[in-house]
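Engineer: predicted model follows, preceded by the sequence.
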Amino acid sequence: MAIKDLFKQSIKVVNLGNEGFANELKNINVDTIHLQWKPIARGQVGLIKALDKLSNRPEIDEANLEVLRRINTSQAVLVDIQRAIDVISYMDEDTILHAGPPITWERMAGPMKGAIIGALIFEGRVSNEEEAVKLASSGKIKFSPCHEHNSVGPMAGIISPSMPVFVVENRTLKNFAYCTLNEGLGKVLRFGAYSGEVINRLNWMKDVLAPGLQKAIRLSGGIDIKTIIAQAMHMGDECHNRNKAGTSLFIRTIMPYLIEAKLPEKELVDIVKFVNGNDHFFLNLSMPAAKCILDAADGVKNSTAIVTMSRNGTDFGIRVSGLKGEWFTAPAEMVKGLLFPGFKEEDCNPDIGDSAITETCGYGGFAMAAAIAIVQFVGGVPQDALNYSEKMYEITVGESNTFSIPILDFRGTATAVDVRKVIEKNILPQINTGIAHKEAGIGQVGAGLVNPPWECFANAIIKLAEKL
């Protein structure tokens, strides 16, 4: 075709870069496709150089495959319930563990402060809010991340010495993880509430729920949580924000042993009613299952795979297997989703909780395609759930051999996030989560979707390039 004839044809445009150009052409009825494209590493020269240093490195690829192997071969089994102080080695009477990376009392968000106030009242250290704030800010209480002590906690993630915790064992690699028992939704400690009803519930859980479940768990010889997660995903859960099937399967599994335990009739009825009436009860089992699996994959030399994603309501933090124990943090993002009636966006606290351990292990937001109905809770449409899960394959080392998504032809979930791929492809991990009120004492106000801050991964890739 002669050049003079080219502009006699109908023009079709593919626009790359600034979307404003595409919009202008569409406004004058030019057939235009805008290509969503960003340069590698957002065009940041330092990050591109770091990626170059970490590319085509067989020892890194082998290390990441070892991380994936450990994740896929680990078996998470619920073996007991104990008091936190009796099983968490770091814990003493003056210790409180919290969600997310390290933080001081002064920098803590409202819901975390509220949960600590409630924990100090629950422990009998104080009798009211004023006394709790004075003690918490005095320097006498040691605050430390759950993640640094083989533990996890949803939302504020508070674990105090007397709280009962699930004990989950990785029977393949012989390590343990711990998590408190789930209180339910709404006005609960983990969302920063500390009223009388919250403390009364915690005391009942300590005095009745935990001892009853402990007897049943011990009679069972151990309950395979990893297998329940896999089954629940085939029944519509993703085991982070949707746990209806997981909770039902857990009740079904433990019920014979609860009956065999010969508990007083009222205690048995109350325990079963409580677990049955709390669709999120299984969350506090799916989380320590992921934790004991990922702890076993931590510390693999040369690995660029992520073993921790967590937030404390102020900061978001990640940890990388090949940089064992080192946090990379940035300000936590706001969660976008559906709010309970009467609440507005300005009421919400930034992202908070250890529950992103589920996404780190290959379920939760990574498995939303298995839980299409979850969009009714976190927002969006069914196609969004499919899109989120499919996109995560682009940033992971491989796929799970246990957790699979029926609608994707039972493909294993995307597993083991590779920091290099996050930076190279400009794709951030997808997390779904609850939303806490920004003020202490109020509790949950909604649920939604969020991504980690880019800077966590950017800082990690620089450090990896320096070290590896």
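Structural biologist: That came through fine.
Engineer: CA atoms for contacts and neighbours, from now on please.
Structural biologist: OK.
Engineer: quick one: the helices in the stretch 151-300 of the chain, in order.
Structural biologist: 196-204, 210-220, 225-233, 244-260, 265-276, 283-296 (DSSP state H, counting those that start in this stretch).
Engineer: JSON lines for these, including mean neighbour count and distance to residue 468?
Structural biologist: Converted to JSON lines, the helices of the stretch 151-300 of the chain look like this (neighbours: other CA atoms under 10 Å; distance: least, CA to CA, whole Å):
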{"stretch": "helix 196-204", "mean neighbour count": "16", "distance to residue 468": "47"}
{"stretch": "helix 210-220", "mean neighbour count": "20", "distance to residue 468": "44"}
{"stretch": "helix 225-233", "mean neighbour count": "22", "distance to residue 468": "33"}
{"stretch": "helix 244-260", "mean neighbour count": "18", "distance to residue 468": "40"}
{"stretch": "helix 265-276", "mean neighbour count": "14", "distance to residue 468": "47"}
{"stretch": "helix 283-296", "mean neighbour count": "28", "distance to residue 468": "21"}
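Engineer: presented hereafter is structure B, for comparison with structure A:
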Amino acid sequence: MRDLLFGTPTVVAAGVDVFSDALRAQGADVHDVDWRPPGLGDPADLATLALDRRRAAANRTAVERVMAAGSRLVDVRPARDVLGLPDRTLLHAGPPIGWDDASGPLRGALIGACLFEGWASTVEEAERLLASGGIALDPCHHHRAVGPMAGVTSPSMWTWCLEDPVTGGRAFCNLNEGLGKVLRMGAYNDEVLARLRWMRDVLGPVLQAAVRSMADPLDVKAVLAQMLQMGDEGHNRNRAGSLMTLRELSPAVVEVDAPSSDIAAVLRFIGGNEHFFLNLGMPTAKLALDAARDVPGSTMVTVMSRNGTEFGIQTAGTGDRWFTGPANTPVGLFLGDYGPDDANPDIGDSAIMETYGVGGFTMAAAPAIVRFVGGTVPDALATTERMYQLTLAENPAMQVPILGFRGSPTGIDVLAVARTGWLPQINTGMAGRVAGTGQVGAGLVQPPRECFEQALAALAAEARVA
């Protein structure tokens, strides 16, 4: 220590020259290292975007639209009615994909949906129908809808119908089945199909009658904001949100003209499903991000989504164009005897929650989430802090108590991701790689770099001709 204090210092410096020059002026021995943060994409594209005069105003417009958007629950209706789904059409999570490239859990959910709809009577018949192109496949996002995990939505499935009171826009999501062996995780056994039929015949009609009878529509955005004050983060922890939803819906549910056994079953199902709110939170985020679409010059991300094979993003400045790369496999905690080899690569539209600025972005609000997805409480805090470096604003409606009620990091900026080389953090469930398995765990994952490199190039190309 004495030699360090009284000897001549030798300094290794990285970064701008000002620090090195000042030390040399004082006689220090300085060795400069040409090191730069590992950014993404072509430096020329990054420079083009950084100098785009439209960018600041366009991003301000986009993120203000996101934060201004509201979300009210206005109806519950079958998908065929609100999404205009023709017969033998299935929606799925993520960017477009065909049967040949579909992952195990997506294939399992598609098979289960064919059996549920009565388009096939056996698994083998469903596989042949799907392989022959007899079933049309299309992303949920192309229909103002979202779906967790495989996201498969068929015409007979009931959907939440949410409306933004600011823009009048609407967004939709199917009803949550619960955890374990469920269709969205790729399972399709008799238990799964029986539950889906009960949801079609009992749960959907009861919820529709209840929602339509409410004097004032449920303010879903307000529930999401309150969840963050109660230990949820809005993606993989929805306990408080689900209980608040049960509290708000129960008075209307018990007054529905239906057999008492059906009313009891509906309340029991909602009360026993900790993820019931997720399928309301996702279309809330979808409403907000759809409000920010088609803003020329904006580098803000409006969609992050996965189909189990590819991960795709969209931006406000490039409309409906997808930028894709191979989906990564989450790292986390596993159920029972399952392990890393059992997990499928990332899947689901539920990354819309992180795109909105909650979920993995607000893990600091839900330290208990680490018991479900892995990591430590300091990791959760550090993750939220880091996401502020990738976003355009802080949403005052979505506050993180442990950070002094700081607003959630909102508006992922492609330019910021490219500059820092940091990628958005997502927490997610894990589906089994083999069709029919169901859920095998939960964990943490990031998008592939390729998505942001492609988006950066496309936005730069658009800026050059603007």
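Structural biologist: Structure received. All of these numbers come straight from a predicted model, not from anything done at the bench.
Engineer: and the TM-score between them?
Structural biologist: Remark: TM-score between the superposed chains equals 0.92 [TM-score structural alignment, normalised by the length of the second structure]; 442 aligned residues with a CA RMSD of 1.8 Å.
Engineer: follow-up on the earlier one: residue 69 of the first structure: which of the helices of the stretch 151-300 of the first structure is closest?
Structural biologist: Of all the helices of the stretch 151-300 of the first structure, it is helix 283-296 that lies closest to residue 69 of the first structure, at 10.4 Å by CA to CA.
Engineer: read off where that closest one ends up in the second structure.
Structural biologist: The alignment of helix 283-296 of the first structure onto the second structure (TM-score structural alignment) spans residues 278-291.
Engineer: mind listing residues that contact that stretch?
Structural biologist: Around stretch 278-291 of the second structure, the neighbours that count as contacts under CA atoms under 8 Å, 6 or more residues apart in numbering are 62, 65-71, 144-148, 160, 162-164, 167, 169-176, 220-221, 224, 234-235, 238, 302-303, 350, 352-353, 355-356.
Engineer: show me which of these are buried.
Structural biologist: Applying 16 or more other CA atoms under 10 Å to the contacts of stretch 278-291 of the second structure, the neighbour count classes 62, 65-67, 69-71, 144-148, 160, 162-164, 169-176, 220-221, 224, 234-235, 238, 302-303, 350, 352-353, 355-356 as buried.
Engineer: so of the residues you listed, which ones are in strands?
Structural biologist: Taking DSSP state E, the ones among these that sit in strands are 145-146, 160, 162-163, 170-174, 302-303.
Engineer: could you export those residues as TSV, including distance to residue 86 of the second structure?
Structural biologist: As requested, those are arranged in TSV below (distance: CA to CA, whole Å):
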residue	distance to residue 86 of the second structure
145	16
146	18
160	19
162	22
163	23
170	20
171	18
172	17
173	17
174	17
302	27
303	25
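Engineer: which position in the first structure pairs with residue 230 of the second structure?
Structural biologist: Correspondence of residue 230 of the second structure to the first structure, assessed by TM-score structural alignment: residue 235.
Engineer: run the chain-centre distance for the match of helix 283-296 of the first structure.
Structural biologist: 9 Å (CA atoms, centre = their mean, to the nearest Å).
Engineer: before we move on, what about stretch 420-431 of the second structure?
Structural biologist: Centroid separation for stretch 420-431 of the second structure versus its chain: 10 Å, with CA atoms, centre = their mean.
Engineer: now swap in stretch 164-173 of the first structure and tell me
Structural biologist: For stretch 164-173 of the first structure, the distance between its averaged C-alpha position and the chain's averaged C-alpha position is 18 Å (CA atoms, centre = their mean).
Engineer: also stretch 367-376 of the second structure?
Structural biologist: Shown here is stretch 367-376 of the second structure, whose average C-alpha point lies 18 Å from the average C-alpha point of the whole chain (CA atoms, centre = their mean).
Engineer: report the buried residues of it.
Structural biologist: So for stretch 367-376 of the second structure, counting by 16+ other CA under 10 Å, buried means 367-370, 372-375.
Engineer: quick one: residues contacting the residue opposite residue 176 of the second structure in the first structure once aligned.
Structural biologist: Matched across to the first structure, residue 176 of the second structure falls on residue 182, judged by TM-score structural alignment. By CA under 8 Å, 6+ apart, the residues touching residue 182 of the first structure are 280-284.
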